[in-house]
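Trainee: make a model of this:
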Amino acid sequence: MKKTTIFAAIGGVGIAVLAIFLIAADHIDSPSVEGTTTDIADLYAFEGNNPDNTVLIATIQGPLAPGDVTNNAAFDENVLLEFNIDNTGDFKEDLVIQAIKRGDSMYFFGPVAPETQGLSSIVETSGPRHRVKISTSENVEVTEEDGMKFFAGPRRDGFFFDFNRFNKVISGEVAPEGFLPPAEASDFFEDLNVLAVSVEVPNSMLGTAPAHVGGAVGINGLPPAYNVWVSAKRKQ
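Mentor: Purely as a prediction, here's the structure:
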């Protein structure tokens, strides 16, 4: 992997990370991205089992039938997936964790301060480097090194949405009844998969979180939070 390789952003989604579970979803993209190997489905960020760690998960290329993702060929070697972390509150990436496929493995770089910010990136080989073999539907591979954990492979889509009812609502077929109550709703994604890339990282490697973007809310206010977003960037 050459450090001079340039990757340009195709799409991204972001959230603020608290010590609770948060998610940002983007299952429908523009025609230039939808259905491609750069199509981002969800970004998850939450406190790990160790409360001093943060877990970052990006899912891509969803929805997929389980039989579509049984080998490592599903990931694209020309796509760089990049977790961006803002720890100063200026909404610019101060650190990045990058993931890119090579052969049967996913290679992770970072967290490291990026040499460039914004829409273009290079593979940041100057920081920490780790590797995990890409999992299949039958064999799950997890690498644990230097206090970090890594995974790449197919997982069940965690997004819940009654898509069929949604289509009836927007078409006016069931107006004004609207959506069904939770007990009656049907999860369109229940039997579908996505490709997931996951990293668990000690907060000590991410720096001190800035004040929450939401400001002081409630009696005790909101705790500090990293601003996190994920980008899918294609080799130029």
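Trainee: when you work out contacts or count neighbours from here on, use the C-alpha atoms and nothing else.
Mentor: Fine.
Trainee: hang on, isn't residue 229 packed against residue 83?
Mentor: Yes - using C-alpha atoms under 8 Å, residue 229 is in contact with residue 83, at 6.0 Å.
Trainee: quick check, central residue of the protein?
Mentor: With distances taken as C-alpha atoms, centre = their mean, residue 58 lies nearest the centre of the chain, 1.8 Å away.
Trainee: in a strand, it, correct?
Mentor: Yes - checked against DSSP: H, G, I helix; E, B strand; the rest coil, residue 58 lies within a strand.
Trainee: tell me the contacts of the closest residue to it other than its chain neighbours?
Mentor: What sits nearest to residue 58 in space, not counting adjacent residues and going by C-alpha to C-alpha, 6 or more residues apart in numbering, is residue 43, at 4.6 Å. If you count contacts by C-alpha atoms under 8 Å, 6 or more residues apart in numbering, residue 43 has them with 13, 14, 15, 23, 24, 25, 56, 57, 58, 59, 229, 230.
Trainee: what subset of those is buried?
Mentor: Among those, those buried by neighbour count (16 or more other C-alpha atoms under 10 Å) are 13, 14, 15, 23, 24, 56, 57, 58, 59, 229, 230.
Trainee: here is a second sequence; please produce its structure as well for comparison:
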Amino acid sequence: MKKTKHLGKAFILAAFVGLLIAADHIDAPDVASSYSDITDYYAFQGEDTNNIVFVANVKGLMSPSETASASFDENVLIEFNIDTDGDYIEDLVIQATPRDGQMYFFGPYQPATTGLNSTINTGAPTATATITPYGKEPLITTSNGMMFFAGPRDDPFFMDFARYGEIISGKASGFNNPGSDTFAGTNVLSIVVEVPKNKIGSTGTINTWVESKTKS
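Mentor: Have a look, this model is predicted:
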């Protein structure tokens, strides 16, 4: 299954112990409010400090009623890219693609192609996770020391857009504490993978970014 349309944005995580947060809730018209629109990407050290966690959120700004009927797009591949040697080309990928209420995960493994085009390994998936229904306890799959989740979650990103507008227009000098959360009461669809660090290299430093790609 070949993927050709590049819809994601690249971000860098400087070290295993670092934390990256990137938000892009209001995107270009081609992907805005679609299941290929990446709203946030998080990469951080797990509660088990031997692990690293990758989180991709898509389809932002969903109301509870919209979330109840939301589902991942079976024509969209989410790909976590991992560069272990500092050349900003993915050495390993973790791929997630939905089918019939399940999220199929592949990797981490060396990709057959890099850049804008991707192919999915034709072998058995690394893990299959049942997509958690809205309002239910998270269904987490464990396989080969890794953990996997897919399903709706409350949007964790905090931003006071009204105050931000006042700041950039010169009407305010800074944010209020705590401010007003623009994303309160809205949801996203999340894909979460927790991986032992020894499965993605031992250099102590990686670059990582996430992409959504549509089926050609």
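Trainee: superposed, what's their TM-score?
Mentor: Laid over one another, the chains give 0.92 as their TM-score (TM-score structural alignment, normalised by the length of structure 2), with 214 aligned residues with a C-alpha RMSD of 1.7 Å.
Trainee: one step back: hang on, the residue nearest to residue 58 of structure 1 in a helix?
Mentor: No - read with three-state DSSP, residue 43 of structure 1 is strand and lies in no helix.
Trainee: what does it correspond to in structure 2?
Mentor: Using TM-score structural alignment as the criterion, residue 43 of structure 1 maps onto residue 41 of structure 2.
Trainee: now residue 91 of structure 1
Mentor: Aligned by TM-score structural alignment, residue 91 of structure 1 pairs with residue 88 of structure 2.
Trainee: then residue 143 of structure 1?
Mentor: That one, residue 143 of structure 1, aligns with residue 141 by TM-score structural alignment.
Trainee: count of neighbours near that match?
Mentor: 15 (other C-alpha atoms under 10 Å).
Trainee: one more: residue 17 of structure 2?
Mentor: Neighbour number of residue 17 of structure 2 under other C-alpha under 10 Å is 15.
Trainee: that one belongs to a helix?
Mentor: No - counting by three-state DSSP, residue 17 of structure 2 falls outside a helix, being coil.
Trainee: list the contacts of the residue nearest to residue 51 of structure 1 when sequence neighbours are not counted.
Mentor: In space, and not counting its chain neighbours, residue 51 of structure 1 is closest to residue 19: 7.8 Å by C-alpha to C-alpha, 6+ apart. Taking C-alpha under 8 Å, 6+ apart, we find residue 19 of structure 1 in contact with 46, 47, 51.
Trainee: just give me the match in structure 2 for residue 19 of structure 1.
Mentor: Taking TM-score structural alignment, residue 19 of structure 1 has residue 17 as its aligned residue in structure 2.
Trainee: what of residue 118 of structure 1?
Mentor: Per TM-score structural alignment, the equivalent position to residue 118 of structure 1 in structure 2 is residue 115.
Trainee: surely residue 195 of structure 2 touches residue 51?
Mentor: Yes - the pair residue 195 of structure 2 / residue 51 is scored as a contact, 5.3 Å apart, by C-alpha under 8 Å.
Trainee: ok so, going back, how close does the residue nearest to residue 58 of structure 1 sit to residue 107 of structure 1?
Mentor: In this view, residue 43 of structure 1 and residue 107 of structure 1 are 19 Å apart by C-alpha to C-alpha, to the nearest Å.
Trainee: what's the answer for residue 52 of structure 1, then?
Mentor: Distance from residue 52 of structure 1 to residue 107 of structure 1, by C-alpha to C-alpha: 24 Å.
Trainee: comparing the two, which shows the higher neighbour count?
Mentor: residue 107 (19 against 12).
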